[in-house]
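# The sequence isn't on hand, but the structure is:
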């Protein structure tokens, strides 16, 4: 098994959001969206620290109330054009992390991800030989059926023979669901990404993979949570 220094949960939660204003504080089943992720991280009991990176005072206050540690994000890392990996690198530098430390990135937009998912994903990462791990799910429709538009006409994105095949006859495919990303500090610093050539997959159901991106996602997540006793 690989040598471990410390394991950190990193929750990126800037205040701005174009599609859903104050998205990370939107209520789902009477609970702010980000609270689901903070509680899952704490409940998993695998982290040396649970860090919330934010530029928002309301998110900071809520995170403190929930016993997460807050890292204030500078304005230049809280813009629409700012990348998540830049906020991770900011965390690494501010906390002076060791190369062998493990960071588990938990985006607050995945309220159906639970502590069992997080622990299983870490076990998969530690038992494998990959440089990183990314949680994935099956897409709703096979990507082989996708089209693009060329000169005003629909054109198959892939070989047109796939269009006439049944989904069960096509290769199984996966898409990142945004719930869990794992890597060591050394890899993140060197690669500036969690997407390495040797990524380990952690497969989650489509139901647990809901990613809050627009208002409809909020409603769908609330329906599932209210009918699924996973948060007590």
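Okay, I see it. Keep in mind that this is a model prediction, so the values were computed, not measured. Residues are numbered from 1 along each chain as shown.
# C-alpha only now, for contacts and for neighbours.
Noted.
# Okay, helices next: where are they in this structure?
33-44, 57-65, 84-95, 115-127, 185-191, 215-226 (DSSP state H).
# For those, please prepare CSV with the additional fields mean neighbour count and distance to residue 3.
Output for these, formatted as CSV (neighbours: other C-alpha atoms under 10 Å; distance: least, C-alpha to C-alpha, whole Å):
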stretch, mean neighbour count, distance to residue 3
helix 33-44, 20, 20
helix 57-65, 16, 30
helix 84-95, 16, 19
helix 115-127, 18, 9
helix 185-191, 16, 13
helix 215-226, 15, 37
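# Same list (those helices) but as a markdown table, adding distance to residue 7.
Shown next, in a markdown table, are the helices of the chain (distance: least, C-alpha to C-alpha, whole Å):
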| stretch | distance to residue 7 |
| --- | --- |
| helix 33-44 | 11 |
| helix 57-65 | 19 |
| helix 84-95 | 12 |
| helix 115-127 | 10 |
| helix 185-191 | 10 |
| helix 215-226 | 28 |
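# who wins for proximity to residue 202 among the ones you listed?
With C-alpha to C-alpha as the measure, helix 115-127 is the member of these nearest residue 202 (5.9 Å).
# Return the list of helices and strands in contact with that closest one.
helix 33-44, strand 132-137, strand 175-184, strand 199-203 (3 or more C-alpha pairs under 8 Å, 6 or more residues apart in numbering; DSSP states H and E).
# Now do the shortest one: everything it contacts.
Okay, so that is strand 199-203. Strand 199-203 is contacted from outside by 121, 124, 125, 128, 130, 131, 132, 133, 134, 135, 136, 137, using C-alpha atoms under 8 Å, 6 or more residues apart in numbering.
# how near is the closest residue in space to residue 37 that isn't next to it in sequence to residue 229?
With sequence-adjacent residues excluded and distances taken as C-alpha to C-alpha, 6 or more residues apart in numbering, residue 37 is closest to residue 108, at 5.5 Å. The spacing between residue 108 and residue 229, counted by C-alpha to C-alpha, to the nearest Å, is 19 Å.
# Residue 131: how many residues sit nearby?
19 (other C-alpha atoms under 10 Å).
# list the contacts for it?
The contact partners of residue 131, taken as C-alpha under 8 Å, 6+ apart, are 183, 184, 187, 196, 197, 198, 199, 200.
# another structure for you, compare them:
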């Protein structure tokens, strides 16, 4: 934590903090810059789910809540373990403020989630406001911000990173040229070395933590003793356009999922495509039009190990081909083939098996797998998958289809 911005005791500090520490994630369905932004994936995980997980992994947060007007966001958030508050239309438009959504959410929580059956209202003591458009929220820094407020060392804490950059403003010069650059935090004629410059902190927008009662009075997120929770600069990206989404995907590949053990895939079921996953995506056609495909014996052993571990598996294929069923029977794995709508077929199968979509790994290779990959917790791609599949995968395997990719995934599932 950096030094607070106000050196005196505030009126807000006089009241003891009691009640829940609640993480609130506003997530509207509408977005102009990036359509359906809160459901877009970074590292194969929807942005809203990344925010939920960051809050779940932060110590001293009692409840994680998503405020939304969108049915799909509500379903995805609930599957990830968040409580959902339905935001009314008047608080869901482009001009609605985040503060209005937070105040509404606190009212609903203290009313027992709107009188929801089995829910008793409880006072909210601290609010942790998380923005889903920040895909790399550090859970440890968030927990530290909560600790600062709870220990009465701050009334409001926000995430920022240290920068020694020279800042400029376009315009404002004496020449009347609107494009003229004007120095802001330095003298243009004097360029001190980095070690001789005063650092500044740039707000990231990832999270804000503050006293709930004082927030009700002030109706904005900065009040009283305001402090900075310093975070790494690489975590500061916010998703406002498609290029930023691609940059975030690249960062996710480098830094990985902090909550995941390296290499492990923690799921309760495995679903795979067939062509290009169990096979190398080629076929031999005989004179009668029959097809033969090449499969991996390694995959067969992996499937046997998965079966012995009691983990359900399903082959889900678009192709209506006898070779698909023959391989499935050999593996003793159920198969749905000739499927045009893989997403709906997967939803139906998961519901029948009583398995949450967030607890399923789907292994695919081509664009017809994308709808199914987007609804599961672990979208996985073979090494030679289509670029669009690689971009949306949470895990990219080292092996190609038909060359042990299924076995590789299973070996990552079994230790978890």
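Structure's in. What do you need? Owing to the predicted nature of the structure, the values given are computational and were not obtained by experimental measurement.
# Can you pull the TM-score for these?
Superposed pair, TM-score by TM-score structural alignment, normalised by the length of structure 1: 0.89. Supporting alignment: 231 aligned residues with a C-alpha RMSD of 2.4 Å.
# re earlier: what residue in structure 2 is paired with the residue nearest to residue 37 of structure 1?
Using TM-score structural alignment, the equivalent of residue 108 of structure 1 in structure 2 is residue 132.
# Return the residues in contact with that match.
By C-alpha under 8 Å, 6+ apart, the contact list for residue 132 of structure 2 reads 25, 26, 27, 38, 47, 48, 50, 51, 206.
# Closest to residue 322 of structure 2 out of those residues?
For those, the nearest to residue 322 of structure 2 is residue 47 (39.8 Å; C-alpha to C-alpha).
# Map that closest one onto structure 1.
In structure 1, residue 47 of structure 2 lands on residue 33 (TM-score structural alignment).
# how near is its match to residue 115 of structure 1?
Distance from residue 33 of structure 1 to residue 115 of structure 1, by C-alpha to C-alpha: 16 Å.
# before we move on, what about residue 213 of structure 1?
To residue 115 of structure 1, residue 213 of structure 1 is 22 Å away according to C-alpha to C-alpha.
# repeat for residue 169 of structure 1
Residue 169 of structure 1 sits 34 Å away from residue 115 of structure 1, going by C-alpha to C-alpha.
# Over to residue 70 of structure 1?
20 Å.
# can you pull the contacts of the residue nearest to the spatial centre of structure 2?
Central residue check for structure 2 by C-alpha atoms, centre = their mean: the C-alpha nearest the mean position is that of residue 50, 2.1 Å away. Taking C-alpha under 8 Å, 6+ apart as the criterion, residue 50 of structure 2 is in contact with 132, 135, 136.
# what's the answer for residue 3 of structure 1, then?
Contact criterion C-alpha under 8 Å, 6+ apart gives residue 100 as the residues in contact with residue 3 of structure 1.
# what does the one 4 residues further on give?
When contacts are counted by C-alpha under 8 Å, 6+ apart, residue 7 of structure 1 is found next to 46, 47, 48, 49, 101, 102, 103, 104.
# Next, find the distance separating the aligned residue in structure 2 for it from residue 122 of structure 2.
Alignment note: residue 7 of structure 1 maps to residue 21 in structure 2; criterion TM-score structural alignment. Per C-alpha to C-alpha, residue 21 of structure 2 is found 11 Å from residue 122 of structure 2.
# could the contacts of strand 199-203 of structure 1 go into TSV alongside distance to residue 1 of structure 1?
Formatted as TSV, the contacts of strand 199-203 of structure 1 follow (distance: C-alpha to C-alpha, whole Å):
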residue	distance to residue 1 of structure 1
121	15
124	11
125	10
128	9
130	12
131	14
132	15
133	16
134	19
135	21
136	24
137	27
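# which one of these sits closest to residue 88 of structure 1?
For the contacts of strand 199-203 of structure 1, the nearest to residue 88 of structure 1 is residue 132 (14.4 Å; C-alpha to C-alpha).
# corresponding residue for that closest one in structure 2?
Residue 132 of structure 1 maps onto residue 156 in structure 2, by TM-score structural alignment.
# For residue 93 of structure 2, see how far away the spatially closest residue to that match that is not a sequence neighbour is.
Nearest non-adjacent residue to residue 156 of structure 2, counting by C-alpha to C-alpha, 6+ apart: residue 210, 4.3 Å away. Distance of residue 210 of structure 2 to residue 93 of structure 2, given as C-alpha to C-alpha: 25 Å.
# So for those two, which residue has more residues nearby?
Between residue 210 of structure 2 and residue 93, counted using other C-alpha under 10 Å, residue 210 has the larger neighbour count: 30 against 14.
# Looking for the alignment partner of that one in structure 1.
With TM-score structural alignment as the criterion, residue 210 of structure 2 matches residue 183.
# Does that match touch residue 194 like I think?
Yes - counting by C-alpha atoms under 8 Å, residue 183 of structure 1 does reach residue 194; the two are 6.6 Å apart.
# list the residues that contact both of these two?
132, 133.
# How about residue 371 of structure 2: what's its closest non-neighbour residue?
residue 343 (5.4 Å).
# ok, now how distant is the one you found from residue 378 of structure 2?
For residue 343 of structure 2 relative to residue 378 of structure 2 (C-alpha to C-alpha), the value is 14 Å.
# before we move on, the earlier item: please list which of the contacts of residue 7 of structure 1 are preserved in structure 2.
Compared against structure 2 with both residues aligned by TM-score structural alignment, their matches' C-alpha atoms under 8 Å, the contacts of residue 7 of structure 1 retain 46, 47, 48, 49, 101, 102, 103, 104.
# Can you tell me which of these is nearest residue 159 of structure 1?
residue 104 (37.1 Å).
# Can you give me the neighbour number for the closest one?
24.
# do the one 5 residues further on as well
The local packing of residue 109 of structure 1 (other C-alpha under 10 Å) involves 25 other residues.
# Kindly report the same for residue 75 of structure 1.
For residue 75 of structure 1, the neighbour count with other C-alpha under 10 Å is 11.
# So what does it match up with in structure 2?
Match for residue 75 of structure 1 (TM-score structural alignment): residue 89.
# Also residue 51 of structure 1?
Using TM-score structural alignment, the partner of residue 51 of structure 1 in structure 2 is residue 65.
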